[in-house]
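Colleague: can't give you the sequence, but here's the structure:
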């Protein structure tokens, strides 16, 4: 399995954790404080893996252009999540922020799927 495919699976796991995170928030269930940090760290690891896979690909590698689009979408979702959830809305998390962050990340994961497979 190539590194870009590993990055997809790590980011898919982070997306599944984010979906669970959103469902717990919607049901107003208390969750551990480390859960949000773990979600962010897993997303960051996947983002670094994807960036490394694209950076180390040789000039003769056949990396689709959509992989770079996925990197941009996922990078924007990560920065938005870190800024909004880590700085601006530390306590009350508005739904428009949750849905925007999740939608952007989901778009990036879907684009990465088509680039990796």
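Modeller: Structure's in. What do you need? Because the structure is a prediction, the values reported are computed rather than measured. Numbering: from 1, shown residues only.
Colleague: drop to CA atoms for contacts and neighbour counts, all remaining ones
Modeller: Will do.
Colleague: buried residues in stretch 9-20?
Modeller: Within stretch 9-20, the residues scored as buried using 16 or more other Cα atoms under 10 Å are 9-15, 17-18.
Colleague: Now the residues you listed in TSV, please, with extra columns for distance to residue 87 and secondary structure.
Modeller: What follows is the buried residues of stretch 9-20, written out as TSV (distance: Cα to Cα, whole Å; DSSP: H, G, I helix; E, B strand; the rest coil):
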residue	distance to residue 87	secondary structure
9	28	helix
10	25	helix
11	23	helix
12	25	helix
13	24	helix
14	20	helix
15	21	helix
17	21	helix
18	18	helix
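Colleague: List the contacts of residue 40.
Modeller: Counting by Cα atoms under 8 Å, 6 or more residues apart in numbering, residue 40 makes contact with 14, 78, 81-82.
Colleague: Please enumerate the strands of the protein.
Modeller: Using DSSP state E, no strands are found in the chain.
Colleague: Included below, for side-by-side comparison, is a second structure:
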């Protein structure tokens, strides 16, 4: 199993967790306050690991791997700005959808690299 396949499953599990957080938020189900921070920190760790993998395997992966990394990095920075700076208490639904769409683009590009 290549490093890109492992990264794909890591980011897919983070996306599933983010979807669960968003669904619980929209249905007003209370979640632990640390869950959003853990989602963000895991995303930041995964982006760092993705950067290292890209540096080590860049000639084989090509340009799509870097575009995918850029999309995930934009998702992490956007999530930080949207949920910790602009809307620290209750974020609007459109901000969650925007954050998730950027991550979905990154996941789609990573799928093209991994498989």
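Modeller: Arrived safely. Note that the coordinates shown come from a computational prediction; the quantities given were computed from them, not determined experimentally.
Colleague: Need the TM-score between these chains.
Modeller: Scored by TM-score structural alignment, normalised by the length of the second structure, the superposition of the two chains gives a TM-score of 0.94; 115 aligned residues with a Cα RMSD of 1.2 Å.
Colleague: picking that back up, got the buried residues of stretch 9-20 of the first structure as TSV, with distance to residue 106 of the first structure columns?
Modeller: Output for the buried residues of stretch 9-20 of the first structure, formatted as TSV (distance: Cα to Cα, whole Å):
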residue	distance to residue 106 of the first structure
9	13
10	13
11	10
12	9
13	12
14	10
15	7
17	12
18	10
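Colleague: and of the residues you listed, the nearest to residue 41 of the first structure?
Modeller: Using Cα to Cα, residue 14 comes nearest to residue 41 of the first structure of these, at 8.7 Å.
Colleague: Hmm, that closest one is touching residue 47, no?
Modeller: No - checked against Cα atoms under 8 Å, the pair residue 14 of the first structure and residue 47 is beyond contact range at 10.5 Å.
Colleague: For the second structure, give the helix that spans the most residues.
Modeller: Across the second structure, the helix with the greatest residue count (assigned by DSSP state H) is helix 34-61.
Colleague: how about that one: buried residues?
Modeller: Those would be 36, 39-40, 42-44, 46-47, 50-51, 53-54, 61, for helix 34-61 of the second structure by 16+ other Cα under 10 Å.
Colleague: so how far is that helix off the chain centroid?
Modeller: In terms of Cα atoms, centre = their mean, to the nearest Å, the centre of helix 34-61 of the second structure is set 9 Å apart from its chain centre.
Colleague: and residue 101 of the first structure, what does it touch?
Modeller: Counted by Cα under 8 Å, 6+ apart, residue 101 of the first structure has contacts 77-78, 80-81.
Colleague: measure residue 7 of the second structure to residue 1 of the second structure for me?
Modeller: 10 Å (Cα to Cα, to the nearest Å).
Colleague: So between those two, which is more surrounded?
Modeller: residue 7 (20 against 6; other Cα atoms under 10 Å).
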